[in-house]
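*Asks:* predicted model follows, preceded by the sequence.
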Amino acid sequence: MTAELLFAATLLATLICGLVAGVFFAFSSFVLRALARLPAARGIEAMQSVNRVVLNPLFLGVFVGAALLGLALAVAAVLRWDHDGSAWSLAGGLLYVFGAFVLTGVVHVPRNEALLRVDAESEEGARLWARYVPVWGAANHVRTVAALAASACFAVSLATV
């Protein structure tokens, strides 16, 4: 990877990891809290709508693109380990891939799918929602910090590319 390409990829990773961190931060700081204040059926319906709408090319392109770019930069860091900034790029890639992307697949996606299948007005729905909010929210705090830390690592790496 040329120095120019590495710089451009690292800059893009810095920006899109920060963008994803902002989306996660919004959910952690007010969106999920607002939904949790609603009656269970209304909160479920609202989150079901969010979970349907989020599956769009723009968001998925940024979210998945950040993971692919983070992985590529982590590999480049290992291959260029003797260059300044490699440790920061490796850390940024690992933080995003595992702390944001993999965590989403392990924690958020299964819960979102279960929520999409439940009748919002049912007792089962109310029980699911009572478990969904704290677990989904706590894991979202983790991925917020991971995506923001990844962005910071890539930014530090930029200073050395």
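*Replies:* Ah, there it is.
*Asks:* when you work out contacts or count neighbours from here on, use the C-alpha atoms and nothing else.
*Replies:* Will do.
*Asks:* which residues of this protein fall in helices?
*Replies:* For the chain, helices defined by DSSP state H occupy the ranges 3-26, 32-37, 40-53, 57-79, 86-96, 103, 109-117, 123-158.
*Asks:* tell me the most buried of those helices?
*Replies:* helix 86-96 (a mean of 26; mean count of other CA atoms under 10 Å).
*Asks:* which residues touch it?
*Replies:* 10, 17, 66-67, 69-78, 80-81, 146-147, 149-154, 156-157 (CA atoms under 8 Å, 6 or more residues apart in numbering).
*Asks:* and the comparison structure, right after this:
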Amino acid sequence: MAEFVHVVVPVFAAVATGLFAGLFFTFSVAVMPGLARAGDRVMIEAMQGVNVAILNPFFALVFIGAPVAVLACLVLHASVGAAAAAGWSAAALACLVAAMLITFGVNVPRNNALERVGPPERVADPAAVRGAFEGVWVRWNHLRTLFSVVGLVCAVTALTVR
């Protein structure tokens, strides 16, 4: 059973970290560039909808599950003296924590501010609302994408070293 855990947990950690990174990557290369082509009210409405839709069990499983699984890998690797794998797991965990700190420190507060403006059709100056949201949100999303992709590389590397 212990051997099974030492295989399944690292694989789950890598897959969950890949999904974690993939979410932010998708926003960087498709969602936000697509919304950049939309009108101000459409962008506000779309992001308000995304911000509600993303709060679901699948997202929670990945967003919380990836760092928890990577932490479990760190503990597993350290417990059997696999120092290199533990080191890569620690690096992966640090990257995921950095992405989460950016999320809670920058992106979520901007999402909440966007929600507080109310329905887009009632916004007096949608260009100003968009301007206060989009540029900063996108820049910080690129950074959390970078951190999470590096975290994925570290989590996968931890699978291959001992």
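*Replies:* Right, received. Where do you want to start? Just so it is clear, the model here is predicted, and its values are computed rather than measured.
*Asks:* TM-score of the superposition?
*Replies:* Between these two chains, after superposing, the TM-score reads 0.87 (TM-score structural alignment, normalised by the length of structure 1); 160 aligned residues with a CA RMSD of 2.2 Å.
*Asks:* tell me which residue of structure 2 is furthest from the middle?
*Replies:* Ala124 (31.9 Å; CA atoms, centre = their mean).
*Asks:* map that one across to structure 1 for me.
*Replies:* Aligned by TM-score structural alignment, Ala124 of structure 2 pairs with Glu123 of structure 1.
*Asks:* check contacts around its match.
*Replies:* Neighbours of Glu123 of structure 1 in contact, by CA under 8 Å, 6+ apart: none.
*Asks:* distance of Ala8 of structure 1 from Asn112 of structure 1?
*Replies:* Distance of Ala8 of structure 1 to Asn112 of structure 1, computed by CA to CA, to the nearest Å: 34 Å.
*Asks:* whoops, I mixed them up, Ile16 of structure 1
*Replies:* Ile16 of structure 1 is 23 Å from Asn112 of structure 1, by CA to CA.
*Asks:* cool, and Val20 of structure 1?
*Replies:* With CA to CA as the criterion, Val20 of structure 1 and Asn112 of structure 1 are 18 Å apart.
*Asks:* quick one on the thing from earlier: would you quantify the distance from the match of Ala124 of structure 2 to Ala100 of structure 1?
*Replies:* Glu123 of structure 1 is 31 Å from Ala100 of structure 1, by CA to CA.
*Asks:* not counting sequence-adjacent ones, nearest residue to the residue nearest in space to the middle of structure 1?
*Replies:* When CA atoms, centre = their mean is applied to structure 1, the residue found nearest the centroid is Ala100 (4.0 Å). Sequence neighbours aside, Arg143 is the residue nearest to Ala100 of structure 1 in space, at 4.5 Å (criterion: CA to CA, 6 or more residues apart in numbering).
*Asks:* pretty sure that neighbour sits against Val102.
*Replies:* No: with contact defined as CA atoms under 8 Å, Arg143 of structure 1 does not count as touching Val102 (9.5 Å).
*Asks:* would you mind listing the residues in contact with Arg117 of structure 1?
*Replies:* Contacts of Arg117 of structure 1 (CA under 8 Å, 6+ apart): none.
*Asks:* next one: Met32 of structure 2
*Replies:* Val138.
*Asks:* and it, what pairs with it in structure 1?
*Replies:* Aligned partner of Met32 of structure 2 by TM-score structural alignment: Leu32.
*Asks:* do you know how far its match is from Leu90 of structure 1?
*Replies:* From Leu32 of structure 1 to Leu90 of structure 1 the distance is 31 Å (CA to CA).
*Asks:* and what of Ala34 of structure 1?
*Replies:* From Ala34 of structure 1 to Leu90 of structure 1 the distance is 36 Å (CA to CA).
*Asks:* now do the contacts for Ala46 of structure 2.
*Replies:* Leu35.
*Asks:* can you find the partner of it in structure 1?
*Replies:* By TM-score structural alignment, Ala46 of structure 2 lines up with Ala46.
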